[in-house]
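**Student:** Structure for this input, please:
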Amino acid sequence: MQRRSLKKTVPTLVGVIILLFGLASGVVLLNARQIFRLGAVDISTPKNVRVSNITDSSFCISFLTAKEVRPFVKVGGDKFFISDIQTIRANEKSNIHYFTINGLLPEREYFFTINSDGVDYFKDNPMTARTGKQIASNTKGGIIYGKVYSKSGEELKDALVYVRGGNGSLVSTKTSGDGSFMFSTSHIRTADLSSYEEFDEERTIIQVLIENIQSTSSITTNLKNSYPFPPIIIGQNLDLRQSSANVDYTVPLPSVFGAFSNQTDIPFFIKNIYKEKLPNFLNEQY
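**Tutor:** All right, here's what the predicted structure looks like:
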């Protein structure tokens, strides 16, 4: 009798051990998958989401993601039915995302969500933007412009550039293929969007934020020092409000086939770069 009982007990214990081992392995595997999924979501999460270039019929949505993704935004006039206005998809995968929403009504609140890498963000609490009132075109204003370089001296394309002039609303753009950016002050509205911001050469403070996924730069200056800005190296922060400020107007030589140089280029006047672009830019609308 004891031998039979022992024979039955041993397989039972082995079975219990195998079962416990299987459960433990399953839990570990499940946790590993969950951690991997959380990591994947984190690197595709929209960061630094901003609304800018608000007019009576449009606004821009911009943000960064650590992972290169091809996101889309849904915009609606109803908080609970977001896609009733527009769904706009990015053309290609990137870390830097910039969407312009057109065809909107003046003085109306809009809601939007972002889908990044298959995950809907802000679905339960959509982000909002409100268009401004209709106002006549502004014929007064000038051009502020500059050029951005990487830390190794290459022209930095597709960086996000945000500008706030005085107490005006936020405007934005992306750097072009040669690292340049431009804004017309005639397009900048007041913070409440009811009129255009007034600018003074000496007293108006221009604040600029430039960012990509690797780094950011901030520049604070008077209006008179912003056409052009000195060459901007990403990661560099400048305060140009004092005429005696010590500003380095040189940029590093770009790397050639992976070889870097510690020498610098001869300083150059950026304004010549924009000579042919200015007439076209004056006709652009946000």
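
**Student:** contacts, neighbours, all on C-alpha from now
**Tutor:** OK.

**Student:** what's the biggest strand by length in the chain packed up against?
**Tutor:** Ranked by residue count under DSSP state E, the longest strand found in the chain is strand 59-69. Applying 3 or more CA pairs under 8 Å, 6 or more residues apart in numbering; DSSP states H and E, one finds that strand 59-69 makes contact with helix 2-44, strand 47-52, strand 94-101.

**Student:** Most tightly packed of these?
**Tutor:** Compared across these, strand 94-101 shows the largest average neighbour count, a mean of 19 (mean count of other CA atoms under 10 Å).

**Student:** next SSE after it?
**Tutor:** strand 109-116 (DSSP states H and E).

**Student:** Run through who's touching that following strand.
**Tutor:** 44-46, 69-79, 82, 120-123, 126-131 (CA atoms under 8 Å, 6 or more residues apart in numbering).

**Student:** One more: stretch 51-64?
**Tutor:** 46-50, 95-107, 129-135, 169-172, 188, 193, 212-213, 286.

**Student:** Kindly report the same for stretch 119-137.
**Tutor:** Under CA under 8 Å, 6+ apart, the answer for stretch 119-137 is 41, 45-46, 51, 54-59, 79, 104-115, 192-195.

**Student:** now swap in stretch 90-100 and tell me
**Tutor:** Outside stretch 90-100, the residues touching it (CA under 8 Å, 6+ apart) are 58-73, 88, 158-160, 212-213.

**Student:** Only the buried subset of those, as a ChimeraX command please.
**Tutor:** To isolate the buried members of the contacts of stretch 90-100 in ChimeraX, using 16 or more other CA atoms under 10 Å:
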select :58,59,60,61,62,63,64,65,66,67,68,69,70,71,72,73,158,159,160,212
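
**Student:** to compare against the first, here's another:
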Amino acid sequence: MNILTKLRIPTLLGLAIILGGLGTGVYLVLQNQYLAVRATPETQPKNITVSNIEDTSAVISWQTDTAVPGFVTIGQKSDNEQTILDDRDQNVPQLYFMHLVTVRNLSPATAYQYRIVSGKNKAEVAQFQTAAASLTENGFKPIVGSVLESGRPLKEGMAYLAISGALVQAGLIKDFGNFIIPIAKMRETNLQGVFQPSKQTTAKLSIVSGAGSATMVFNLTDDGKPLPSIKIGEQLDLTASIANASSSKSSDLDKFDLNNDRFINASDYGIVVKNLGKNPKEKRADLNSDGVVDKKDLDLMSQKISEQK
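**Tutor:** Prediction:
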């Protein structure tokens, strides 16, 4: 064996060791980066809103970029007198992107301190004041509607209602993309009396979710009929005539409007879901009349909902 052969073998072995070491090093760096991201999720609460303020209750809502558990601590003298979980939680906080906490049993016309605890993040202490005591209601029924995302009901979000002269009202988007916003006890911005809207009062609905946002401007009515469905990304103005909001043909309504509210929306999709299988209680849920309510019917309803403007 000559000297070149003796030198070549160690050199090749050394290169293999070096390349192997580099590969291991890159793997460890990527692994550490992955673990670092997983260990520090974005839990900072944003879009914090105190709404639905009445004399003995209020709603605190916020959004996070990562699904995390959240709750609120609150009190008069300090923020840690009481802990309130998300409205959807039973005993243990669950993971959500959109968070809503209803605080009850408060005292009228009283200032409260509160703090949002979102995952491992503790927000700064903030304050709000409850409204003056009142037994009055304005007689208006809740605002009911539904939200779509890519043709299907939005899974999680918040609906906020703003009216000039009144405090903001909010409702959680749930149950097949539906939301309900109570306005019968909606307060004036001065926290004194109950706001008294008229039938043509202009209101603005704002949808907030991890999938995006949407807005709808409309005139209030007292008939309790649901608003037309709104899609994420839309900016609708229905003040000209809410009656023209649905462009569905009569034949479409006859087939797809399963709850007979004159709109084809997530509520109808929910009826199909509830009747999945053979021998459905609601026969009309079998949209293709093949004797069974299944994915084909869900797809038909989704397609028809996506066509609504």
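
**Student:** TM between them?
**Tutor:** Overlay of the two chains. TM-score (TM-score structural alignment, normalised by the length of structure 1): 0.68; 227 aligned residues with a CA RMSD of 3.4 Å.

**Student:** and L253 of structure 2, how many residues sit next to it?
**Tutor:** 18 (other CA atoms under 10 Å).

**Student:** mind checking the SS state of it?
**Tutor:** helix (DSSP: H, G, I helix; E, B strand; the rest coil).

**Student:** wait, it sits on N265?
**Tutor:** No: if you go by CA atoms under 8 Å, L253 of structure 2 and N265 don't touch, sitting 10.7 Å apart.

**Student:** got the residue ranges for the helices in structure 2?
**Tutor:** 3-39, 250-256, 266-274, 295-307 (DSSP state H).

**Student:** Any idea which of these gets closest to D175 of structure 2?
**Tutor:** helix 266-274 (7.9 Å; CA to CA).

**Student:** what comes up buried for the closest one?
**Tutor:** Buried-residue list, helix 266-274 of structure 2, by 16+ other CA under 10 Å: 266-273.

**Student:** swap in stretch 183-194 of structure 2?
**Tutor:** 183-189, 191-194.

**Student:** Just send the residues you listed back as CSV, with distance to K231 of structure 2 too.
**Tutor:** Formatted as CSV, the buried residues of stretch 183-194 of structure 2 follow (distance: CA to CA, whole Å):
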residue, distance to K231 of structure 2
I183, 23
A184, 26
K185, 28
M186, 26
R187, 29
E188, 30
T189, 30
L191, 33
Q192, 36
G193, 34
V194, 31
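
**Student:** what would the helices of structure 2 look like in JSON lines with distance to F176 of structure 2?
**Tutor:** Converted to JSON lines, these look like this (distance: least, CA to CA, whole Å):
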{"stretch": "helix 3-39", "distance to F176 of structure 2": "30"}
{"stretch": "helix 250-256", "distance to F176 of structure 2": "16"}
{"stretch": "helix 266-274", "distance to F176 of structure 2": "6"}
{"stretch": "helix 295-307", "distance to F176 of structure 2": "12"}
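
**Student:** so which of the ones you listed is the most packed in?
**Tutor:** helix 266-274 (a mean of 22).

**Student:** Specify, as a residue range, where the longest strand of structure 1 falls in structure 2.
**Tutor:** The alignment of strand 59-69 of structure 1 onto structure 2 (TM-score structural alignment) spans residues 58-68.

**Student:** Next, the contact list for the corresponding residue of structure 1 for T215 of structure 2, please.
**Tutor:** Matched by TM-score structural alignment, T215 of structure 2 corresponds to S218 in structure 1. S218 of structure 1 sits next to 207-210, 236-238 when contact means CA under 8 Å, 6+ apart.

**Student:** now swap in P254 of structure 1 and tell me
**Tutor:** P254 of structure 1 touches 152-154, 260-261, counting by CA under 8 Å, 6+ apart.

**Student:** residues near the closest residue to it other than its chain neighbours, how many?
**Tutor:** Take P254 of structure 1 and drop its neighbours on the chain: the residue closest to it by CA to CA, 6 or more residues apart in numbering is G153, 4.2 Å away. Look at G153 of structure 1: counted by other CA under 10 Å, it has 20 neighbours.
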